[in-house]
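>>> my questions are about this predicted structure, shown below with the sequence.
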Amino acid sequence: MTDGLRTWHGSCHCGAVRFAADIDFTRGTIRCNCSLCTKQRNWAAIVPAAAFRLLQGNGALTEYRCNTRTERHLFCGACGIRPFGTGTSPRWGDYVAVSVHCLDDLPADARAALPVTYLNGRDDDWNHPPADVRNI
């Protein structure tokens, strides 16, 4: 079900923000241990910016930027859910980080089987996973 490139649809909790993203889950997902991702329990699929389409709710989005201020952490101003964020990095270029938990058409069993790469953002060591991943 999650093999290869496919269009997935997602939303925030109240439905004000809706999107579609072309995601290849064989490329994996990420979880990071930086302070923001840990507090949000962020779990993302990284897609090229061109593979993401905001279908509804641009006006409902509120932006938060932290640390280097290069990433846009976007959340719904009505329900507070963070369905995606955007940024630029040497690893991914211009990207959208789609919240795996906001994908409405991804069944729970498929979600549980997704491959995860753990990032050590807390120590700014992006090439080595953190020693302890239990809480991210």
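Received it, and whenever you're ready, just let me know what you need. Residues are numbered from 1 along each chain as shown.

>>> for the rest of this, base every contact and every neighbour count on C-alpha atoms.
Will do.

>>> how about the strands in this protein?
5-11, 18-24, 29-32, 44-48, 52-56, 61-64, 72-76, 84-89, 93-99, 116-119 (DSSP state E).

>>> right, and these - which one's nearest T38?
strand 29-32 (6.9 Å; C-alpha to C-alpha).

>>> okay, pairing it with this:
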Amino acid sequence: MRYQGSCHCGGIAFEVEGEVDSGLACNCSICHRKGSLLWFVPRNALTLKTPAENMSTYTFNQHVVKHRFCPTCGIHPFGEGVDPQGNAMAAINLRCLQDFDLDSVPVHTFDGRAV
């Protein structure tokens, strides 16, 4: 299935392809504050519909995950990194998908504070 997503103001817009089977709620220092509900997909499943220059990036700790956000409205629609096998991945914030029923998927928790 193909989903449309964006930040609040529309400065960052994207499409993502895949089947959402669950969301991940992480309690690390940044996810806890952002309130993101994450869905992980291969990076090539994510297509930007707006220029990459519209995004700002934040990294912390080991600086391996690029937390993308809109410099205008501050919303975090996705992040980018690699999985343990070295594959490029995107962490989509399910709260930024248009017409997506968050109650339709189970939510799993991840203890990011322990990592």
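Yep, it's here. Given the structure is predicted, the values throughout are model-derived calculations rather than measurements.

>>> before we move on, the earlier item: how about the strands of the first structure in CSV, adding distance to D109 of the first structure and mean neighbour count?
Compiled in CSV, the strands of the first structure are given as follows (distance: least, C-alpha to C-alpha, whole Å; neighbours: other C-alpha atoms under 10 Å):
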stretch, distance to D109 of the first structure, mean neighbour count
strand 5-11, 16, 17
strand 18-24, 17, 20
strand 29-32, 15, 22
strand 44-48, 17, 22
strand 52-56, 24, 15
strand 61-64, 29, 14
strand 72-76, 26, 20
strand 84-89, 22, 18
strand 93-99, 16, 21
strand 116-119, 15, 17
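
>>> which one of those lies nearest to D105 of the first structure?
D105 of the first structure sits nearest to strand 5-11 of all those, at 6.2 Å, using C-alpha to C-alpha.

>>> could you find the closest non-adjacent residue to D24 of the first structure?
Spatial nearest neighbour of D24 of the first structure, excluding adjacent residues (C-alpha to C-alpha, 6 or more residues apart in numbering): L5 at 4.1 Å.

>>> list the residues that contact the one you found.
Residues near L5 of the first structure by C-alpha atoms under 8 Å, 6 or more residues apart in numbering: 22-25.
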